[in-house]
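S.K.: Would you be able to build a 3D model of this:
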Amino acid sequence: MPEKLDSQARRLLERNADMTILPSHVLSPESARKTLNDLLITDESGESVGEVTDWKIAGPSGGVPVRVYRPGGEGPFPIIVYFHGGGWVKGNIETHDDLCRQLTNETEAIVVSVDYRRPPESPFPAALEDCYAATTWAAKHAEHLDGDSEQVAVGGESAGGNLAAAVSLLARDRDGPTVRHQLLLYPVLDRDFSRDSYREVGDVGLLTEANMRWYWEQYLERDIDSMNPYAAPLQARDLSNLPAATVVTCGWDPLHDEGVDYAERLAEAGSSVTLIDEPDQLHGFLSCPDVIDRADEVWAEIASDVRDTFRQ
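M.R.: Model (predicted):
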């Protein structure tokens, strides 16, 4: 077990090892989904928010389910369109219900959680187009949601962070909805397994190189798509005129180096960027506030940064 890890994060890995949770890359997509569902979906209620409603909005290939979390108090509120993680393959509105409730309360914003189509049944760019459609819908119908159409952000963790970064690029390039902020929590940004952080993590952690290779295989039908900036945002030549960003990276995470690289490139291109680098945490720690104390502290930092953007 890596010594550089926070003691609580290390105990989380030890607990998972005792539970004999199989990694995604040795499972079928259906089994990988069930494993995550069994871990994250419980009968216990999450944090209370002002209101929760389920919708189905028009998407590029049929309806896209979304869940809207409204904070307590009087609006209009800022809006965060949120894309769940899970390697694009796993996860759904239910697995990330607790996280979205916490995000709603921490940021005092409406959160629109998107149940995008998943690979391998629906490979790239299906998930991205669903997420872009949801962002456009949220901006267009902000007033009906008690939200502010001029205060729209996107966010996500891991593969969801990839989608948030790609939606920001797409909104710029299509002259689409104005996105004020992008919240990128240990995001996937490139299909490049040669970075030092991949070698350092090896096969110990909540996310490994073997997992990421499998996720990319499910997401992309063609190798050439790994050079598409809407699939791998670090491939974009131009990162100018993009929203302010909060980027969270973890020391024990194969995605660490690409997250840092993207934050630096965004800043060089003129975006306001806050990089929250947690050297002794592991990928996924923000979903474990009941186990890792530092998670709540980082959530507070994230919320403060997002709120600061909305106030500008």
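S.K.: CA atoms for contacts and neighbours, from now on please.
M.R.: Will do.
S.K.: mind listing the helices for the stretch 151-300 of the chain?
M.R.: 159-173, 196-201, 209-219, 256-268, 293-311 (DSSP state H, counting those that start in this stretch).
S.K.: Distance to residue 68 and mean neighbour count added to those helices, as TSV?
M.R.: Converted to TSV, the helices of the stretch 151-300 of the chain look like this (distance: least, Cα to Cα, whole Å; neighbours: other Cα atoms under 10 Å):
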stretch	distance to residue 68	mean neighbour count
helix 159-173	17	25
helix 196-201	36	17
helix 209-219	26	19
helix 256-268	28	20
helix 293-311	18	17
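S.K.: Nearest to residue 150, out of these?
M.R.: Closest to residue 150 of the helices of the stretch 151-300 of the chain, according to Cα to Cα: helix 293-311, at 9.1 Å.
S.K.: and the closest one, what other elements does it pack with?
M.R.: Packing partners of helix 293-311 (3 or more Cα pairs under 8 Å, 6 or more residues apart in numbering; DSSP states H and E): helix 97-107, strand 181-185, strand 244-252.
S.K.: Run through who's touching the shortest one.
M.R.: Pointing back at strand 181-185 there. Applying Cα atoms under 8 Å, 6 or more residues apart in numbering, the contact partners of strand 181-185 are 152-158, 161-162, 164-165, 168, 243-249, 306, 309.
S.K.: how about 6 Å then?
M.R.: Residues from elsewhere that reach strand 181-185 (Cα atoms under 6 Å, 6 or more residues apart in numbering): 153-157, 161, 243-248.
S.K.: And for the last one?
M.R.: Around strand 244-252, the neighbours that count as contacts under Cα under 6 Å, 6+ apart are 181-186, 256, 271-282.
S.K.: One more pass at 8 Å, please.
M.R.: By Cα under 8 Å, 6+ apart, the residues outside strand 244-252 that reach it are 5, 180-187, 197, 200-201, 205, 255-256, 259-260, 263, 271-283, 302, 305-306, 309.
S.K.: Assign the residue lying closest to residue 40 once chain neighbours are set aside to helix, strand or coil.
M.R.: Distance criterion Cα to Cα, 6 or more residues apart in numbering; nearest residue to residue 40, sequence neighbours excluded, is residue 95 at 5.3 Å. The local conformation at residue 95, judged by DSSP: H, G, I helix; E, B strand; the rest coil, is coil.
S.K.: ok, back up a step: looking at the helices and strands packed on helix 293-311, which is buried most?
M.R.: strand 181-185 (a mean of 28; mean count of other Cα atoms under 10 Å).
S.K.: now the contacts of strand 181-185 in CSV, with distance to residue 230?
M.R.: Putting those into CSV (distance: Cα to Cα, whole Å) gives the following:
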residue, distance to residue 230
153, 18
154, 15
155, 15
156, 15
157, 16
161, 12
243, 16
244, 18
245, 17
246, 19
247, 18
248, 20
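S.K.: how near is residue 15 to residue 8?
M.R.: According to Cα to Cα, to the nearest Å, residue 15 stands 10 Å off from residue 8.
S.K.: Here is a second sequence; please produce its structure as well for comparison:
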Amino acid sequence: MHPSLPVRIYRPHAPRTGSAGLPCLLYLHGGGFTVGSLDGVDEVCRLFSIHAGCVVVSVDYRLAPEHPYPAAIDDTRAAHGWLIENAAALGIDGHRIAVGGDSAGGSLAAALCLDLRSRGLPQPALQILVYPAVDDSFARPSWTEFADAPLMGTADAQWFRRQYVGDDGVAPSSLLTPLQAPTLAGLAPAHIITAEVDCLRDDAEAYAHRLEMEGVPVLHRRYPGVYHGFFTETGTFAKATEAVADACASLRNVFTDRALPS
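M.R.: Next up, the predicted model:
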């Protein structure tokens, strides 16, 4: 891992089970690839560690525009590789590592699964994608319906995208727009969270549908009455607490070799 890439590690009170180490969640914060920090997801990471009984490694990946695409993906790949290589020293079971993130972090989590598949490496135990940014067409109905939604509207999302890829864009890549990947077969099981009032909603739900159609186990839940960014506001929205609890249930299931909850 790049020596200047900070991570924050959370450990549950639960002891190890046997000698294999604890399961782990690699978490990537949101912020349009441009803002956001470890502090912004601190409470969520604590809740994941406590209620899923796992180590959580939160990654402070580099941000645009100073570090445009593919810097954030490179950092995500490096952090995951470091976890795998150092699992025993960290008290982690290298066979039970999940990946997750919200918004831009959800995009990076999805991209990591695609990247691992392309390199012939094992998939994570689960991918938790919280209203992930997975396309750049801005064409589905929610982009119009919720163009002026609270916290982030369509113009905001487009501005963030420009900071990440530049005004001239970059060569197409499924690591940048996972929904445009030729196939999603063989990827990790997915727990996908969407908000009702969110311009990204339809893209994320199209991704959930494609995963399911291509044979990937998927649990998708849309939370009514909330908007983009709700997931990390556990002290404000009851739906945030519910959504985090649902994601923890999925983690507990996959970490004990069970199917996703129905």
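S.K.: Once they're superposed, tell me the TM-score.
M.R.: Comparison of the two superposed chains (TM-score structural alignment, normalised by the length of structure 2) gives a TM-score of 0.92, and 253 aligned residues with a Cα RMSD of 1.4 Å.
S.K.: Stretch 236-254 of structure 1 aligns to what range in structure 2?
M.R.: In the comparison with structure 2, stretch 236-254 of structure 1 aligns to the range 181-199 (TM-score structural alignment).
S.K.: surely the residue nearest to residue 40 of structure 1 meets residue 33?
M.R.: No. Residue 95 of structure 1 is beyond contact range of residue 33, at 10.0 Å (criterion: Cα atoms under 8 Å).
S.K.: May I see the helices and strands packed on helix 293-311 of structure 1 organised as JSON lines, with distance to residue 287 of structure 1 added?
M.R.: Listed next are those as JSON lines, based on distance: least, Cα to Cα, whole Å:
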{"stretch": "helix 97-107", "distance to residue 287 of structure 1": "6"}
{"stretch": "strand 181-185", "distance to residue 287 of structure 1": "11"}
{"stretch": "strand 244-252", "distance to residue 287 of structure 1": "13"}
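S.K.: Of all the ones you listed, which one comes closest to residue 232 of structure 1?
M.R.: strand 181-185 (13.6 Å).
S.K.: between that closest one and helix 159-173, how big is the angle?
M.R.: Strand 181-185 of structure 1 and helix 159-173 are oriented at 160 degrees to each other (axes from the mean of the first three to the mean of the last three Cα atoms, to 10 degrees).
S.K.: so how far is strand 181-185 of structure 1 off the chain centroid?
M.R.: 8 Å (Cα atoms, centre = their mean, to the nearest Å).
S.K.: ok so, going back, ok, which of the helices and strands packed on helix 293-311 of structure 1 comes nearest residue 126 of structure 1?
M.R.: Set against residue 126 of structure 1 and scored by Cα to Cα, those come closest in strand 181-185, at 19.9 Å.
S.K.: what's the matching range in structure 2 for that closest one?
M.R.: Mapping strand 181-185 of structure 1 onto structure 2 (TM-score structural alignment) gives residues 126-130.
S.K.: Now the helices of the stretch 151-300 of structure 1 in TSV, please, with extra columns for distance to residue 142 of structure 1.
M.R.: Below are the helices of the stretch 151-300 of structure 1 laid out as TSV (distance: least, Cα to Cα, whole Å):
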stretch	distance to residue 142 of structure 1
helix 159-173	17
helix 196-201	40
helix 209-219	31
helix 256-268	27
helix 293-311	15
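S.K.: Which of those sits closest to residue 102 of structure 1?
M.R.: helix 293-311 (8.5 Å).
S.K.: which residues in structure 2 does the closest one align to?
M.R.: Using TM-score structural alignment, helix 293-311 of structure 1 lines up with residues 238-256 of structure 2.
S.K.: Please give the centre-to-centre distance between that stretch and its chain.
M.R.: Centroid displacement of stretch 238-256 of structure 2 relative to its chain, using Cα atoms, centre = their mean, is 14 Å.
S.K.: Same check on stretch 141-157 of structure 1?
M.R.: In terms of Cα atoms, centre = their mean, the centre of stretch 141-157 of structure 1 is set 16 Å apart from its chain centre.
S.K.: for stretch 62-79 of structure 2, same thing?
M.R.: Centre-to-centre, stretch 62-79 of structure 2 and its host chain are 14 Å apart (Cα atoms, centre = their mean).
S.K.: my guess is residue 123 of structure 2 meets residue 216, correct?
M.R.: No. Using Cα under 8 Å, residue 123 of structure 2 makes no contact with residue 216, being 11.8 Å away.
S.K.: ok, how many other residues are close to the nearest residue to residue 190 of structure 1 once chain neighbours are set aside?
M.R.: Spatially, and ignoring its direct neighbours in sequence, residue 190 of structure 1 is nearest to residue 232 (4.6 Å; Cα to Cα, 6+ apart). Number of residues near residue 232 of structure 1 (other Cα atoms under 10 Å) recorded here: 20.
S.K.: and residue 232 of structure 1, what does it touch?
M.R.: Counting by Cα under 8 Å, 6+ apart, residue 232 of structure 1 touches 162, 166, 188-191, 226.
S.K.: Could you give me the ChimeraX selection string for whichever of those residues are buried?
M.R.: A single ChimeraX command selects the buried members of these (16 or more other Cα atoms under 10 Å):
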select :162,166,188,189,190,191,226
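S.K.: And the strands in the stretch 1-150 of structure 1, which stretches?
M.R.: 51-59, 62-70, 77-83, 110-114, 147-157 (DSSP state E, counting those that start in this stretch).
S.K.: quick one, what contacts the counterpart of residue 89 of structure 1 in structure 2?
M.R.: Alignment note (TM-score structural alignment): residue 89 of structure 1 maps to residue 34 of structure 2. By Cα under 8 Å, 6+ apart, the contact list for residue 34 of structure 2 reads 63-65, 160, 163-164.
S.K.: If we use 7 Å, what do you get?
M.R.: Applying Cα atoms under 7 Å, 6 or more residues apart in numbering, we find residue 34 of structure 2 in contact with 63-65, 160, 163.
S.K.: repeat for residue 120 of structure 1
M.R.: Residue 120 of structure 1 neighbours (Cα under 7 Å, 6+ apart): 218-219.
S.K.: Please identify the residue in structure 2 that aligns with it.
M.R.: Alignment note: residue 120 of structure 1 maps to residue 65 in structure 2; criterion TM-score structural alignment.
S.K.: Look up how far residue 7 of structure 2 lies from its match.
M.R.: Separation of residue 65 of structure 2 from residue 7 of structure 2 (Cα to Cα): 21 Å.
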